[in-house]
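J.: any chance you can model this:
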Amino acid sequence: MGVGRSSGYNQEPGTTVTLEQTEVNGAVTSLVRRTVHPSGLRIVTEQMAGVRSAAVGVFIGVGSRDETARQHGCSHFLEHLLFKGTPSRTALEISSSMDRVGGEFNAYTAKEYTCFHARVLDVDLPLAIDVVGDMLTSSLITAEDVEAERDVILDEIAMHDDDPDDVIHNLVAAQAWGAETPLGRGIAGTEASITALTREEINDFYQEHYVAPRMVVSVAGNVDHDEVVAMVEKAFSGSGFLTASAAPVPPREGSPLEVAAGEISAQRPLEQVNVILAREGLQRGDDRRFAFEVVNTAVGGATSSRLFQEVREHRGLAYSVYSYAYSHAETGLFGVQVGCLPAKLDEVLEVVRSELAAVARDGITAEELELGKGQLRGGLVLGLEDSASRMSRIGRAELVHRELYSIDEVLARIDAVTLEDCREVAAEILTRPEILAVVGPA
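T.: Sure, this is the predicted structure:
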């Protein structure tokens, strides 16, 4: 595949390429372009016809898995602190500037990256880019702000510990990759790790990781690429951020990580018991992911799926039951999550295991294949109807993937999935050793 479609780490700094162009009746409805700044900062845009909004996201290639044990929770702590003020804006001015134009503004930390994102009217895009650029390049991170935000994060950790859904997914990760490993640790940190972090450690983390070659600025909506590049160059010029010449950091790679099977549990005073049956899934770049998405949809990804019909509709064992799959660079997980009354747990586990074994043995049916494809096609297209979702698609693809598929190409890959593809990948994944995680009453 040529440089125009691969990730920008292969592109010569100082150049601009067109990645994707969609036309309907001779009119351009979508145009995706990318500029690699000499500093290594990547700027990718999607010009969308017929919209009056614009969304901007800055994806930074650092997340909780990049932390040492001492730094546990630092990525998330830093995300909070970057809203606290710069030499030219106070925390109130940052928030009020976006409120004044009716904008949406937020951020989140994942295990492999951090994202700051905003959605505004197209005429207010210069403001949004200026605010985000100022925050990411010139934040003060004062000692006073660190202490004030420390208490907020400790409250957030306590809140997550009261949420059985958060608890059980953290348990699964801890069992899969080890509670003291970067992937196995929770994103927010622990009470001990957050209490121990100093202002100097957080600022050092900021200076090390928030650099141009690790960043992707993604913008979608009623935008012009060249105008966006000019806005970004102005907004990100603070503190000499764009001065040094560098190549973009390539997408994350690594040797395959094994998933450790076993049982893990946590007691909580709940009326229900929450359970996940998980096993090793596919790595992010695995070409079989399209077939496995169809399998996942047939197993538990829709209301017509086997598990929803058998566990909820036919037997009335649980209100909530679904399956999921997600991937990292060198590993992944597939899981089934159920919430049920404690007295029904044994029967729920028996039914789930029986259905998974049947799919592993026999594959899915032709009807399930078509239903799964239809569900994936509809979910993909309907989920990309607004500027924010388009911004997220191209930003994440640029940062964590080695190539950008057009929507039509993804649809073609889904349509190309066969029953044999599904049977082969199901036979491999659904027979792998099992993780059982349980959160509920004693």
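
J.: going forward, measure contacts and count neighbours with C-alpha atoms only.
T.: Fine.

J.: can you give me the end-to-end distance of stretch 324-343?
T.: Distance across stretch 324-343, first residue to last, is 25 Å (C-alpha to C-alpha, to the nearest Å).

J.: sort out which residues of it are buried, please.
T.: 324-342 (16 or more other C-alpha atoms under 10 Å).

J.: okay, and which of those map to strands?
T.: 324-327, 332-340 (DSSP state E).

J.: contacting residues around the residue nearest the centre of the chain?
T.: With the centre of the chain defined as its mean C-alpha position, the nearest residue by C-alpha atoms, centre = their mean is Ala110, 6.2 Å away. Ala110 sits next to Gly63, Ser64, Ile187 when contact means C-alpha atoms under 8 Å, 6 or more residues apart in numbering.

J.: rerun at 10 Å
T.: Contacts for Ala110 were tallied using C-alpha atoms under 10 Å, 6 or more residues apart in numbering; they are Gly61, Val62, Gly63, Ser64, Arg65, Ser75, His76, Gly186, Ile187, Ala188.

J.: second input sequence below; structure requested for side-by-side comparison:
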Amino acid sequence: MAVLANNASGSVPDTSSGTGPLAVSHENPTGPSSILLPLVPTPAPTADGSPAAQDPTLVAGTLGGVVVRRSVLPGGVRVLTEAMPGQRSATIGFWVGVGSRDEAEGQHGSTHFLEHLLFKGTTRRTALEIAEAFDEVGGESNAATAKEHTCYFARVLDADLPMAIDVIADMVTSAVIDADELEQERDVILEEIAMDSDDPADVAHEEFVEAVLGSHPLGRPIGGTPEAIKAVPRESVLDHYRRYYRPSELVVTAAGGLDHEVVCSLVLDALRTAGWTLEEDALPVARRSDTPVAIESTGGIRVIRRAVEQANILVGCPSITATDERRFVMSVLNAVLGGGMSSRLFQEIREKRGLVYSTYSFSASYADAGYFAMYAGCSPAKTGQVIDLLGAELDRLAADGISADELRRAVGQLSGGMVMALEDSGSRMSRLGRAELVSGEFLGLDEVLARVNAVTKKQVRELAAELAAAPRTITVVGPFDTPADFGH
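T.: Predicted coordinates:
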């Protein structure tokens, strides 16, 4: 599970760092179509242990009526917007660059816990009043916790954007975190974890990430464990809130029918109303270091017994980071190997052999680490055979590479998907946040498509060979006690 949403009824924008290009469209007809913001390595912490600041970079550009702008406000608050002419709605997101990987010992699960609690009332609004504010205008609000960030977002009519900014700013700055509400929400989160534990596919993914990333903080479950949630005290959640929810950590992104200067003004007014001190010369905190860390994975098989009718299988290894230039190659590799009905995994394991209903490949990339995986769900009796076939397809890709037709189809699939995604304001809002917090790179759509089109068969084969040579981690959830039960 890459992202945990606050409520099941709302739609969650894609806040994960997956295989697709992680840059945000930024076009300028009078200059380059891409602007690279400085990927500043994280400096040594300040005396109080907080991250050091980074220099702000302000950018703006236009193309065909589309405008992407970035401003650094007093306090170091960053605001990024993308105007979509003709849109009658807008999506706004308040991001904090803290996720489950940042939790200290004794605070595991605090990030997701806090995300829930911010909907439970502020010094100005009750939980019901927060919900009513969006319901009475037909809006949608939600939040999502990921491994490296948290986002509170809403989609409303353009006329209701001031309300959305005011309410979310109130939640982010002035949450009460009442002791009784915390205990009640503790039970809600335990039920959420129990629900996820009843989903064997979800269990397989969580167990795989823990197995493949080992002791790296990215390997921890976003929501925490039942034991951690039962044990975390209110003071730990409050400490997490005070440490990370501050102006220099805040990123506000918006897309749709909007005006950048108006959004900046509304954000400033809302934060000042909440009582935040916004110093004129304050700078944003630095982005995370993008220096890859060595994941000491030795591979192996992890078996989780569940009395289920279908075994859930994941096979994979550590992989590239979110800013690795090969992320475009990885996108093409996944499209060929397991990205659709014409992919190799689907054709070989489902269409040709009829062994599975679902099979695919994917990768997840973060600031300093990542992983690649192939998934399949099959009859327990076929588990060993399917594991072998997953590995064999990766090995074949590494040995023989891909054909010109496969490369052409993969590029077309990725290009079409990216263009269609731009029709949605939620996707654009989310891309702005990921670019600011992770990559620091704004690429025009033409540049993104050019990079995908520039991927070669040789590059795909080389990356596949690297993946195939890595120690292989296998996770199986099914009616088994040991790998010997399915012939491994």
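
J.: before we move on, the earlier item: and the ones in strands among the buried residues of stretch 324-343 of the first structure as JSON lines, adding distance to Glu233 of the first structure?
T.: Below are those laid out as JSON lines (distance: C-alpha to C-alpha, whole Å):
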{"residue": "Tyr324", "distance to Glu233 of the first structure": "40"}
{"residue": "Ala325", "distance to Glu233 of the first structure": "38"}
{"residue": "Tyr326", "distance to Glu233 of the first structure": "35"}
{"residue": "Ser327", "distance to Glu233 of the first structure": "33"}
{"residue": "Gly332", "distance to Glu233 of the first structure": "37"}
{"residue": "Leu333", "distance to Glu233 of the first structure": "39"}
{"residue": "Phe334", "distance to Glu233 of the first structure": "41"}
{"residue": "Gly335", "distance to Glu233 of the first structure": "43"}
{"residue": "Val336", "distance to Glu233 of the first structure": "45"}
{"residue": "Gln337", "distance to Glu233 of the first structure": "45"}
{"residue": "Val338", "distance to Glu233 of the first structure": "48"}
{"residue": "Gly339", "distance to Glu233 of the first structure": "49"}
{"residue": "Cys340", "distance to Glu233 of the first structure": "53"}
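
J.: of all pairs in these, which one is the farthest apart?
T.: Ser327 and Cys340 (26.9 Å; C-alpha to C-alpha).

J.: please point out which of the contacts of Ala110 of the first structure the second structure shares.
T.: Here is what carries over to the second structure from those, by both residues aligned by TM-score structural alignment, their matches' C-alpha atoms under 10 Å: Gly61, Val62, Gly63, Ser64, Arg65, Ser75, His76, Gly186, Ile187, Ala188.

J.: what does the fourth one align to in the second structure?
T.: The one in question is Ser64 of the first structure. Using TM-score structural alignment, the equivalent of Ser64 of the first structure in the second structure is Ser100.

J.: burial check on that match, number of neighbours?
T.: 26 (other C-alpha atoms under 10 Å).

J.: what strand or helix carries Ile276 of the first structure?
T.: Secondary structure from DSSP states H and E places Ile276 of the first structure in strand 273-280.

J.: and what of Trp95 of the second structure?
T.: Applying DSSP H and E, one finds Trp95 of the second structure within strand 89-96.

J.: against the first structure, where does stretch 326-344 of the second structure fall?
T.: The aligned range for stretch 326-344 of the second structure is 288-306, by TM-score structural alignment.

J.: chain center to that stretch: distance?
T.: In terms of C-alpha atoms, centre = their mean, to the nearest Å, the centre of stretch 288-306 of the first structure is set 20 Å apart from its chain centre.

J.: list the buried ones in it?
T.: For stretch 288-306 of the first structure, using 16+ other C-alpha under 10 Å, the buried residues are 288-302, 304-306.

J.: thought Glu149 of the first structure was touching Leu81?
T.: Yes: with contacts counted by C-alpha atoms under 10 Å, Glu149 of the first structure reaches Leu81, the gap being 7.1 Å.

J.: comparing these two, which shows the higher neighbour count?
T.: A count of neighbours by other C-alpha under 10 Å puts Leu81 above the other of Glu149 of the first structure and Leu81, at 23 against 16.

J.: that one maps to what in the second structure?
T.: Match for Leu81 of the first structure (TM-score structural alignment): Leu117.

J.: could you do Thr114 of the first structure as well?
T.: Checking with TM-score structural alignment, Thr114 of the first structure has Thr150 as its match.

J.: contacts only, for its match.
T.: 3-5, 15, 93-100, 111-112, 114-115, 143-144.

J.: go again using 8 Å as the cut-off
T.: Thr150 of the second structure touches Trp95, Val96, Gly97, Val98, Gly99, Thr111, Glu115, Ala143, Ala144, counting by C-alpha under 8 Å, 6+ apart.

J.: so the aligned residue in the first structure for Glu309 of the second structure is in which element?
T.: Under the alignment (TM-score structural alignment), Glu309 of the second structure pairs with Glu271 of the first structure. Remark: Glu271 of the first structure resides in no helix or strand, with elements defined by DSSP H and E.

J.: Glu271 of the first structure is in contact with Leu341, isn't it?
T.: Yes: the pair Glu271 of the first structure / Leu341 is scored as a contact, 6.9 Å apart, by C-alpha atoms under 8 Å.
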